[in-house]
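1. next comes the sequence, and after it the predicted model I'd like to discuss.
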Amino acid sequence: MAQPLTKKPTVSPGEAQANFANVLKSAVEQVNDAQQASDKKTQSLASGNIDDLHDVMITAQKASITLDTAVQVQKKVVDAYNEVMRMQV
């Protein structure tokens, strides 16, 4: 006799929500860290403490790409949420 393919979830909804919140918080912190690193290097360049323009520009570009990626992911999440809300049950 074949076993049913359905299994009970191993993670409770509360745990899944907490895990998602932790992942989201970590991602936002990484974006913030990249922005802060870019700001520090830009200020150091402006004040004359460092003179490596290439490093400053690379750091600024990394921060920009990180922020753009976060914005695009946010848009996709909102689109997915709206799609789920339009589903008929």
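-> Received, thanks.

2. make it CA atoms for all contacts and neighbour counts henceforth
-> Fine.

3. who's in contact with the spatially most central residue of the chain?
-> Central residue of the chain (CA atoms, centre = their mean): Ala27, 3.4 Å from the mean position. Ala27 makes no contacts at all, as judged by CA atoms under 8 Å, 6 or more residues apart in numbering.

4. what comes up buried for the one helix or strand it maps to?
-> In the assignment (DSSP states H and E), Ala27 maps to helix 13-47. Neighbour counts over helix 13-47 (16 or more other CA atoms under 10 Å) mark 30-31, 34-35, 37-39, 41-42, 45 as buried.

5. then this one, side by side with the first:
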Amino acid sequence: MVRMTPQGWPPLLIYRVEGEYFATADTCTHATASLAEGELEGHTIVCPVHWAEFDIRTGKPLCFPATRALDTYAVSVADGQLYVRRKSSIGSDEQ
């Protein structure tokens, strides 16, 4: 896992699991803790504060106390570079 804060973006957490890349918001939706301080168990990130769990592929909370999903981002690799996409306010992708 690597925590990044690109200019103009919220803090992100980039994961590599079984050769695939994933990206989510770094901030837990329950306790506003940095998930980078937590544990990655397969495709599950565990919050270091109250042990909320999220699926990094979908952002879906897997147990209480979290009830809101994490924002997720599309990740691609081209020419040795990692690209993370988010939706802009008009619906097009930004990189």
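-> Thanks, I have the structure now. This is a predicted model, so every value here is computed, not measured.

6. what value does the TM-score take for this pair?
-> Comparison of the two superposed chains (TM-score structural alignment, normalised by the length of structure 1) gives a TM-score of 0.24, and 43 aligned residues with a CA RMSD of 4.5 Å.

7. give the next helix or strand downstream of the helix holding Ala27 of structure 1.
-> helix 53-86.

8. burial of the closest residue to Met4 of structure 2 other than its chain neighbours, as a residue count?
-> Among residues not flanking Met4 of structure 2 along the chain, Leu12 sits closest, at 5.2 Å (CA to CA, 6 or more residues apart in numbering). Residues lying near Leu12 of structure 2 (other CA atoms under 10 Å) number 23.

9. isn't Leu12 of structure 2 up against Ala74?
-> No: Leu12 of structure 2 is not in contact with Ala74 according to CA atoms under 8 Å; the separation is 11.8 Å.

10. can you list residues touching both of those two?
-> Residues touching both Leu12 of structure 2 and Ala74 (CA under 8 Å, 6+ apart): Ala23.

11. count of residues packed around the spatially closest residue to Glu53 of structure 2 that is not a sequence neighbour?
-> Counting by CA to CA, 6+ apart, Val46 is the residue found nearest to Glu53 of structure 2 once chain neighbours are left out, at 4.6 Å. By other CA under 10 Å, 22 other residues sit near Val46 of structure 2.

12. surely Val46 of structure 2 and Asp55 touch.
-> No: here Val46 of structure 2 lies out of contact with Asp55, judged by CA under 8 Å, at a distance of 9.2 Å.
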